[in-house]
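K.L.:
how would this look folded up:
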Amino acid sequence: MLTARGMASSLGGVVQACAALRAGIARPRPIPQMQVVAGHDQVPIPLTGHPVHGLTEGYPVGPRWIRLAAAAFADFRTQPGAPAVTQQGFWTRCDVVVVLPSIRHQRFQTADVDCMPSLQAGVIAPLIRVLGIPVDAEAVTVVDAGQAGTASALVRVRERILAGEVQAGLILAVDSHLDGMSLEWLAANRRLKCDGQPCGLAPGEAGVCLLIESGTSAAARAASVSAVVAGIAYAAGTEAAHSMADGGRRLADAVASALGQSSGTTIFAGPLITDHNGEAGRSEAIAMALQLLHQRRLVAGNQVVIPASSLGDTGAASGAVGVCVAAHGFLRQPQAGAAAAVVSLGELGDPGVVVLTRAG
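P.N.:
Got it, this is the predicted structure:
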């Protein structure tokens, strides 16, 4: 059960951002450190992106992630149902999972390097100190599955809750495509949206915090439930085997698996919240998945929701953003459907799907 959420994004905290997304509002800004050419005269102008203004400018990768995650947690603490950091009893039975972009990917030039020790010392340990929660940093799990990381983290949390090892899980998902290294990598691979590359992505960044609890834990705290996690599917991918056609098939299989857990043979007609970011390859993969699902008579008449149209590409945070958007829809639109699916495809071909249903 999802009992509390928090977010740091270009559109503000979780309540403001989800309301703005619903209204189709965006707040793009020029990114001075990355110049692109525009118009017939090929005049250099700043790239357009979606930064969390005033929070991350000038920070490199690790500190940027920490600031985004800390801002999301600060927003989380203001929401109804969020436990106080002083509640030692709660945190001792809460799993903490941090979702990051894939450090196996070429983006960070670390594909053949074991980065976990430096990641633990340089990001996780200082993050836990900043958050102030009574949790041992060594016990924090890092999921580096990119866009599909939230689904992977939810699989872990669900397994541990069902096994009775914990009663809750705090998931912190964070990513930024606006640090210098990421921008250079995106530019080198011609993935940035500009005049010469209209089918590119607008770089964004976000931190998202999700609290998942067992029914017993939520009832004991009298916490209201925003949504119920009814189905989850995740499958690890490898860059060598990844193609967008293969990604579309794997994504369709993951959606079918998650829907099978939640609705059985019922045709799913709820919204599909995707990580489509404007790139042709990702669009093709999502379109192929939808076509296959229609052929299997698993979905029909679905609204496709694209948070990146307002927030830019938020990478590893996009799945958690989608969960927040789904929960917000349940709370703010009583007349809307009873279920939503968050559909993600990682850079390495990892499909991740989360099906949520309305509480009660």
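K.L.:
from here on, contacts and neighbour counts on C-alpha atoms
P.N.:
OK.
K.L.:
please enumerate the helices of the stretch 101-250 of the chain.
P.N.:
Counting by DSSP state H, counting those that start in this stretch, the stretch 101-250 of the chain forms helices over residues 116-119, 125-131, 149-162, 180-188, 215-221, 244-263, given from the N-terminal end onward.
K.L.:
to compare against the first, here's the next sequence to fold:
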Amino acid sequence: MKLAVTGLGLVTSVGNGVVGSCTALRAGLSHPSPLPAFTVEDEPGEAIPVTGFPATPFADGFFQTGAWVRLASGAFDDLRDAAALPSRVDAPFWHRTGLIVLAPLVDEERFGWSLQEMPKALESFYLRPLVSLMDVPIREEHARALALGHCGLAAALEQTDALLTSRAVDRVLVLAADSYVDPESLTWLASRHRLKSPRRQIGLMPGEAGAAILLERPVTARGRRAFSAVQVEAVTLGGFPEAGMTHAQLGRVLAESLQRVLPAHAAPPRFQGDLYLDLNGEAWRAQVWGHVQVLLAEQLDLPRCRILHIASSLGETGTASAPISLAAAAWAFFRGHTTGERALLSSISDAGQTAAVLLTRGEDARTA
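P.N.:
Prediction:
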């Protein structure tokens, strides 16, 4: 697999754009805010708002699919401006562009609906409104939606490779969005004891974000002189694990996913570089990663790796977390902040599905 990333866009709690967001992430900045719509008990008889990371003002007043549309369209606008993409008047360009939109895992307890009962919900309430708001003539047959949460990016990259190989399109636009700051999601998190609060120190802090990525074959990118700071080298997407798997078993599954994207004959032989994890403050994710470190001691040179987790600055951004990590890796390659020539993205969804993405410095970043 060789995919050049030729455009990026972000909407986060620390910036309404990829430049501002990545600069803030590099500096370790964060912008937590109280979420008045949901309170938790602090002292007996005293309630305080949960602290989260809303991407103000993009999703204010919107929730669920409405918030996803707002966040994803904001990220697309940022990408279109930064990459100087043509307007809707250039129909041939957009007719040859595929679109994959990424959504959270649809949990009926969280959203109040399911894909089993409403199989066309993603297309009706997310994909089509988003395309309408984007105002570019992408063909309906070239657009699709995936609901895989943290592992959505890996699935989108695999499907992008297949679409480009078939020559159905020349490029693929991936848009991702997620929001945990609405009252329904906060209630769902609290009911599952996943929410960090003054009386529960181990848990996640809710966030929301939108991300946009434009992908092309390197030769296509060179042909239209598109800038690329990062390149996707390998992707692996695991299946859904059996119910009741222990943290040690999940650690082995994730270790196998990471091992499959690492080249067998690389120099140096053990991976050195930036390692992006979707740790978010929950104990089970930390325990899974602890097992991975032991299992991959011969493949990962951890003392020479820089370990990053965007949740420390943005809170839990779910579906958007891996695309944001990819954008942060691209920014690091472009600005010369990396610890090596490769970056590794590790993901595990709430359902236990695992994914890994290997990135290398893009052609333009090598000469920048």
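K.L.:
which one of the helices of the stretch 101-250 of the first structure lies nearest to Q42 of the first structure?
P.N.:
helix 180-188 (16.3 Å; Cα to Cα).
K.L.:
corresponding residues in the second structure for the closest one?
P.N.:
Under TM-score structural alignment, the alignment places helix 180-188 of the first structure onto residues 183-191 of the second structure.
K.L.:
how far apart are the matching stretch and its match in the first structure?
P.N.:
Overlaying the first structure shows stretch 183-191 of the second structure at a mean distance of 1.0 Å from the equivalent residues (mean Cα distance after the TM-score superposition for the first structure).
K.L.:
which parts of the stretch 251-360 of the first structure are strands?
P.N.:
272-274, 304-305, 339-345, 351-357 (DSSP state E, counting those that start in this stretch).
K.L.:
tell me which residues of stretch 212-220 of the first structure are tucked away?
P.N.:
By neighbour count, with 16 or more other Cα atoms under 10 Å as the criterion, the buried positions of stretch 212-220 of the first structure are I212, E213, S214, G215, S217, A218.
K.L.:
coming back round to it: among the strands of the stretch 251-360 of the first structure, which is nearest P134 of the first structure?
P.N.:
strand 351-357 (28.8 Å).
K.L.:
other SSEs contacting that closest one?
P.N.:
In this structure, strand 351-357 of the first structure packs against helix 149-162, strand 228-234, helix 244-263, helix 318-332, strand 339-345, with contacts taken as 3 or more Cα pairs under 8 Å, 6 or more residues apart in numbering; DSSP states H and E.
K.L.:
so where in the second structure does that strand end up aligned?
P.N.:
Under TM-score structural alignment, strand 351-357 of the first structure corresponds to residues 354-360 of the second structure.
K.L.:
just give the nearest non-adjacent residue to the alignment partner in the second structure of P80 of the first structure, would you?
P.N.:
Taking TM-score structural alignment as the alignment basis, one finds that P80 of the first structure is matched in the second structure by A83. Spatial nearest neighbour of A83 of the second structure, chain neighbours left out: G7 (5.5 Å); criterion: Cα to Cα, 6 or more residues apart in numbering.
K.L.:
helix or strand: which one has that neighbour?
P.N.:
In this assignment (DSSP states H and E), G7 of the second structure forms part of strand 3-11.
K.L.:
now do that strand and strand 230-237, the angle between them.
P.N.:
Between the axes of strand 3-11 of the second structure and strand 230-237, defined by axes from the mean of the first three to the mean of the last three Cα atoms, to 10 degrees, the angle is 90 degrees.
K.L.:
how near is D350 of the second structure to P104 of the second structure?
P.N.:
From D350 of the second structure over to P104 of the second structure the distance is 10 Å, taken as Cα to Cα, to the nearest Å.
K.L.:
need the overlap of contacts for those two.
P.N.:
Residues touching both D350 of the second structure and P104 comprise G149, H150, with contact defined as Cα atoms under 8 Å, 6 or more residues apart in numbering.
K.L.:
for the equivalent of Q35 of the first structure over in the second structure, what are its contacts?
P.N.:
Aligned counterpart of Q35 of the first structure in the second structure: T39 (TM-score structural alignment). When the contact criterion is Cα under 8 Å, 6+ apart, the partners of T39 of the second structure are A47, I48, P49, V50.
K.L.:
ditto for E123 of the second structure
P.N.:
By Cα under 8 Å, 6+ apart, the contact list for E123 of the second structure reads R144, A145.
K.L.:
now do the buried residues in the match of helix 180-188 of the first structure.
P.N.:
If you call a residue buried by 16+ other Cα under 10 Å, then stretch 183-191 of the second structure has these buried ones: P183, E184, S185, L186, T187, W188, L189, A190.
K.L.:
sorry, back to before: buried deepest among the helices and strands packed on strand 351-357 of the first structure, which one?
P.N.:
For these, ranked by mean neighbour count under the definition mean count of other Cα atoms under 10 Å, the leader is strand 339-345 at a mean of 29.
K.L.:
how much does that one stray from the second structure?
P.N.:
Mean deviation of strand 339-345 of the first structure relative to the second structure after superposition (mean Cα distance after the TM-score superposition for the first structure): 0.8 Å.
K.L.:
quick one, that strand and helix 244-263 angle?
P.N.:
When the same axes, to 10 degrees is applied, the directions of strand 339-345 of the first structure and helix 244-263 differ by 150 degrees.
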